[in-house]
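sequence and predicted structure below; questions after.
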Amino acid sequence: MTPEEREHHRKGPVTLRGALRPDRTTDQRLLEGAGTGAWVHSDPWRVLRIQSEFVEGFGALAELGPAISIFGSARLPETDPDYQCAREIAAGIARAGYAVITGGGPGIMEAGNRGAQEAGGVSVGLGIELPHEQGMNPYVDLGVDFRYFFARKTMFVKYSSGFVVMPGGFGTFDELFEALCLMQTHKIDLFPVILVGRDYWQGLLDWMRSAAVARGMVNASDLDLVRVVDSAEEALAALREAMRSEEAEEQAADGAALGVGAADEETALRP
C-alpha cells in the first residue's frame, strides 16, 4: 500500500493515519455523558481559557483611557517609606488625568491603588492566581483576575503609557525587563520607565554598565530607556516631561501630515 492509499482521519486541520487514527469522532466524544471531567485540564481546553482571559481583559480595559502602571513589592507594609512614596505618585498621576494600574495585591500595589482612589482617579488592579492567595486590595475600583502571567502582562503593556517601578523582587524585575526588552526590540513604542529609589536600583544599573555593556550584551544607549529618581516629586516631574515630549512629537507628526496633504492638494489643482 502506498502512502497515498493509507486510510486517514481528518480532525480539523490535523490529519491522522495508521495507529494514530481514532475510533471515534470528535462529536462522539463531545456528546458522551460518561467521563471523569479530566478533559477540562487538557491543553486544548486551556487554549480556550487563555482566549477568554484576553477577551475579558480587553473588554474591561478597552475604554480605560490613558494609564500609568505602578510596580513594586507586595511585602512592604503601610509604614514603609516606599509605600507612602508610591501612594503620592499614584495620587499625582490621578490628578493629571491618568488611571493607575497595579497588580491589585498588597504592599506597593495597594499604595498605588490607594493613592489613585483617594485623589478621585481610576484605580485598576490586574490580579494573578498564586499558590498563596493575595486577593484584590480594597482600593481597587476596576479589578480583573488572571490565571496566566503572560495574559496579564499583555494588559499592562497594552494599556499603559508608562511604568513607575518601585523597589521590588522577582515579579517587579520581570515586568521591568519585559518592558525594556519589548522597547529594545521595537515590539512596542517607547514609553517612560521610571525607577524610584536610587539606593535600590543603582547597583543593578552599575552592574549592567560594568558587565553587560562592557561585554557588548546590550548597548550603552539601551540604559537610556530608564530614568532613576529618588522622590515622588521627581517621578511625577519625569512623567510630565515624557508626556510633554510625546505630545510635541504627535503634534509635529500631525503637522507634517497636514503639510503633505496640502502639498498634494496643491499639486492636484495644477493644470
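Structure's in. What do you need? Numbers count the residues shown, from 1 in each chain.

could you use CA atoms for every contact and neighbour count after this?
Fine.

ok, now which ones touch Ile89?
If a contact means Cα atoms under 8 Å, 6 or more residues apart in numbering, then Ile89 has 112, 115, 232-233, 235-236 as its contacts.

my read: Leu225 touches Asp189, true?
No - judged on Cα atoms under 8 Å, Leu225 makes no contact with Asp189 at a distance of 11.4 Å.

ok, Val196 - how many residues close by?
The tally of other residues near Val196 (other Cα atoms under 10 Å) stands at 24.

same check, this time on Ile188
Other residues within reach of Ile188 by the criterion other Cα under 10 Å amount to 14.

give me the nearest residue to it, chain neighbours excluded.
Closest residue to Ile188 in three dimensions, ignoring its sequence neighbours and counting by Cα to Cα, 6 or more residues apart in numbering: Leu182, at 5.7 Å.

alongside the first one, take a look at this:
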Amino acid sequence: MRESEADVRRAGPLTYRGKAVPDTTTDQRLLDQRGPAEWVHTDPWRVLRIQSEFVEGFGLLSEVGSAVSVFGSARIKPGNPYYALGETIGGKLVEAGYTVITGGGPGMMEAANKGAKQAGGTSIGLGIELPFEQSLNDYIDMGVTFRYFFVRKTMFVKYSQAFVVLPGGFGTLDELFEAITLVQTGKVTKFPVVLVGTEFWGGMFDWIRKTLLVEGLVSPNDPELMYLTDDPDDVIETIRKAHVDMARRQFEAGRVEEEGERIHDAERADP
C-alpha cells in the first residue's frame, strides 16, 4: 500500500511516518519564538555545543607551533616551592622554543603561565566550567573556557609535543593517566611525559613497579613511559632529546621508504 504525502514527512536526513509526523516544520519551530526554552538543554543541541567547542579550540591552537602542556594543582599558592618551580619550568620551556599550555587556572597552572609570559613567550590557558568559580589567570595571552572535559583533553593532546606534570590532585592524575594510556595503546605518537617532584611522585612510581608490574598488569616497558626528575634543566633536556630522537627516526623511516620505492621502481623497469 502506497503512502500518501500526509503519512510521511522527510526533514533533512530524518524520516517520520504516521503518528510520528510532527505538527510543524523545522523552519516553523526555528522561527517561532514562543514556547518553552527546555530545547536548548536537549542532546541534539548539546551536540552542536560540543562541535562549536572543537571549532573554537582548533581555531585558537592550530597555529601555536611547538607546545608543551604543563599540569598541576590549582590549590598550590605563591610562596610554595612548587609554585616557584612551576615558574622556572614555564620560563625555560619558552627559552627552549616552546609555547606553554596549561589548564588556565590558579596554582601550578598560573605559575607556569607566569613563567612563560615573563620569559616573553606565548602563554595559553584552556579552562573548564566548574560548579565553583575559577577564572582564567592573569598571565594568559590566549585562552578559552570549555564546557566539556573531553573536548579540553583533546586540545591538550592534539596540540602538545610533551606533557610536564607537576604535583597535583585528582585532576592532575586524570590528565596524567589519560596521556599515558593514549601513549601505551598507540593512540598518539609517543611523546615525553615528564613528572617533576621525586618525593611527591616517588610513591606512585614504586607502586607501579612493585605492584602493577609484579602482578603483570602492565608491560615491562610501561613504567618507562614516564620520566621523573626534580631538575628544571633536566625537564627541558628530556623533552629536547625525545624530539630529536623522534625526528631522527622519522627521517630514517623516510629514507628507508624512499630507498624501497627506488628499488621497486628499478625492478619494475627491469625487463
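Everything's here; your move. These numbers come from a predicted model, not from an experiment.

which of Leu225 and Asp189 of the first structure has more residues huddled nearby?
Counted by other Cα under 10 Å, Leu225 of the first structure and Asp189 do not tie: Leu225 has more neighbours, with 15 against 10.

next, the contact list for Asp10 of the second structure, please.
Quick fix: residue 10 of the second structure reads Arg, not Asp. Taking Cα under 8 Å, 6+ apart, we find Arg10 of the second structure in contact with Tyr16.

picking that back up, how near is the residue nearest to Ile188 of the first structure to Phe191 of the first structure?
Using Cα to Cα, to the nearest Å, one obtains 11 Å as the distance from Leu182 of the first structure to Phe191 of the first structure.

neighbour-wise, which of those two wins?
In terms of neighbours (other Cα under 10 Å), Phe191 is the more surrounded of Leu182 of the first structure and Phe191; the figures are 20 against 14.

helix, strand or coil for the more buried one?
Of the three states, Phe191 of the first structure takes coil according to DSSP: H, G, I helix; E, B strand; the rest coil.

against Met243 of the first structure, how distant is the residue nearest to it when sequence neighbours are not counted?
Nearest residue to Phe191 of the first structure, sequence neighbours excluded (Cα to Cα, 6+ apart): Gly162, at 5.3 Å. In this structure, Gly162 of the first structure lies at 9 Å from Met243 of the first structure, with Cα to Cα as the measure.

could you give the number of residues near Ser73 of the first structure?
By the criterion of other Cα under 10 Å, Ser73 of the first structure has 21 neighbours.

next one: the nearest residue to Leu223 of the first structure once chain neighbours are set aside from Met166 of the first structure, what distance?
The spatially closest residue to Leu223 of the first structure, leaving aside those adjacent along the chain, is Leu205, at 7.8 Å (Cα to Cα, 6+ apart). The span separating Leu205 of the first structure from Met166 of the first structure equals 15 Å under the rule Cα to Cα.

quick revisit: gap between the residue nearest to Leu223 of the first structure and Ala96 of the first structure?
When Cα to Cα is the yardstick, Leu205 of the first structure and Ala96 of the first structure sit 29 Å from each other.

and Asp254 of the first structure, by the same measure?
Using Cα to Cα, Asp254 of the first structure is found at 24 Å from Ala96 of the first structure.

can you check Phe173 of the first structure too?
Phe173 of the first structure is 27 Å from Ala96 of the first structure, where distance means Cα to Cα.
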